[in-house]
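> Here is a sequence with its predicted model. Questions after.
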Amino acid sequence: MTAPERTQFTNPLPKPNRFVTTNNSEGQSVYSKRLPGPVEFWPVGPENEPAGFGLGYTTSSVPVRLTNDQDLTEMTSNYNKRKQSGLVKKGGSVVRYVDYPPKASSPMHRTVSCDYAIVLIGEMECLLDSGEKRLLKPGDILVQRGTMHQWVNYTESWARMLYILLDASLVVDGQAITEKLGDMRGVSASI
């Protein structure tokens, strides 16, 4: 028997807005109305300290197919499946918000991706499996390149991170490295 899906959790941080531009039939730059504006968050992780995931945008390929709004069509489909999409979009990119409650952490995990991780609100520590760690403050960026890592919010306040994840390949000492999610509850394998 599976536990019921959680749809509500207490998160005091404001929802960010998403604005997407496109070109109209006259070639003018306009704002698209195809996606909802506010980024919706959903809970992941343990019941007692769920983090909040929010999907900003995804692309299914590089280069991105903008002609006839193909990327918007793909994003609409991806958005409808956002809770089952995994962390990385194979062959593409993901923009994801993650809100961390006070005193919470992710499990030690690895994505086969190159991630640009930016602290927007609060402070976060990134711990590597070697024991090395760095403290990130608002505006700081960490470039995560297929490594085992863990995010920790040691503070008494909520923190918000923005991640831009780019699909990658990684071979170390002749061995292909694969995704390891640890005990990341509520997160599917990347597709």
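Nice, thanks for sending it over. Residues are numbered from 1 along each chain as shown.
> C-alpha from now on. contacts and neighbour counts both.
Will do.
> Quick one: the helices in this structure, in order.
Assigned by DSSP state H, the chain shows helices spanning 70-80.
> For Ser157, give me its contacts.
Ser157 sits next to 101-102, 122 when contact means CA atoms under 8 Å, 6 or more residues apart in numbering.
> what about versus this one:
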Amino acid sequence: MNHATRRVVTGHDDSGKAIIESDGPAPNVKVREGAGFVSTLLWVTDETPANVDLRIDRADRTIAVAPPPSGTILRIVDFPPVTSEVDRMDGSALRQAMGVDHAGSAGAPSRHAYMHRTKSVDYGIVLSGEIDMLLDDSEVHLKAGDIVIQQATNHAWVNRSSDFCRIAFILIDANDPLAKKG
């Protein structure tokens, strides 16, 4: 599968005229070791409202899965088919590499090595392929064109098909619904 994603970034010149700042393959592409996910980071904001006149590549950085406080992330993830070895692996190293925690209900063990949770509202748009989203005790099958609005829930993306699944994710920082109140 060709993982290259064209990214066009607009901005303004010194006179205020709208311009193309960059146009080409998104340069920040990483493979998640152990899982084989290909993650293309397209843009990050560190504040709301977003500062849109920085004239820098805001994706030229290393960042965990979750967005920064008061920020957002736009990324494309290509999920390869899951192998039987991955189904049996311990997910703690993978979650550590992703910079996320497992937060199952009442400390329950993960039902899959990919289970994780971020403190964010995630808009997931399935661009191609199909995939299963596992929750603590349920799951849903998704296909190209389906959209998920995920609200800081514990989940795993498991591709049980024979082809890659490509999903665009927009993550927005959110309050943690499981944080201790008081």
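Looks like it arrived, so ask away. Just so it is clear, the structure is predicted and the values come from calculations on it, not from any experiment.
> coming back round to it: among the contacts of Ser157 of the first structure, who's most crowded?
The most crowded member of these, judged by other CA atoms under 10 Å, is Pro101 (24 neighbours).
> ok so, going back, okay if I get the contacts of Ser157 of the first structure as TSV plus distance to Cys114 of the first structure?
Compiled in TSV, the contacts of Ser157 of the first structure are given as follows (distance: CA to CA, whole Å):
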residue	distance to Cys114 of the first structure
Pro101	25
Pro102	27
Gly122	23
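> so which of these persist in the second structure?
Using both residues aligned by TM-score structural alignment, their matches' CA atoms under 8 Å, the second structure keeps these contacts from the contacts of Ser157 of the first structure: 101-102, 122.
> quick one: which of those residues is nearest Thr22 of the first structure?
Gly122 (32.9 Å; CA to CA).
> Distance of that closest one relative to Thr73 of the first structure?
As judged by CA to CA, to the nearest Å, Gly122 of the first structure and Thr73 of the first structure stand 34 Å apart.
> Which of the helices or strands spans Ala97 of the second structure?
helix 92-98 (DSSP states H and E).
> ok, residues contacting that helix?
32-35, 64-65, 101-102, 113-114, 116.
> Kindly recompute the last result at 6 Å.
Here helix 92-98 of the second structure makes contact (CA atoms under 6 Å, 6 or more residues apart in numbering) with 64-65.
> try stretch 51-61 of the first structure
By CA under 6 Å, 6+ apart, stretch 51-61 of the first structure touches 39-44, 75, 91-100.
> Identify, from the contacts of Ser157 of the first structure, the entry nearest to Pro138 of the first structure.
Gly122 (6.3 Å).
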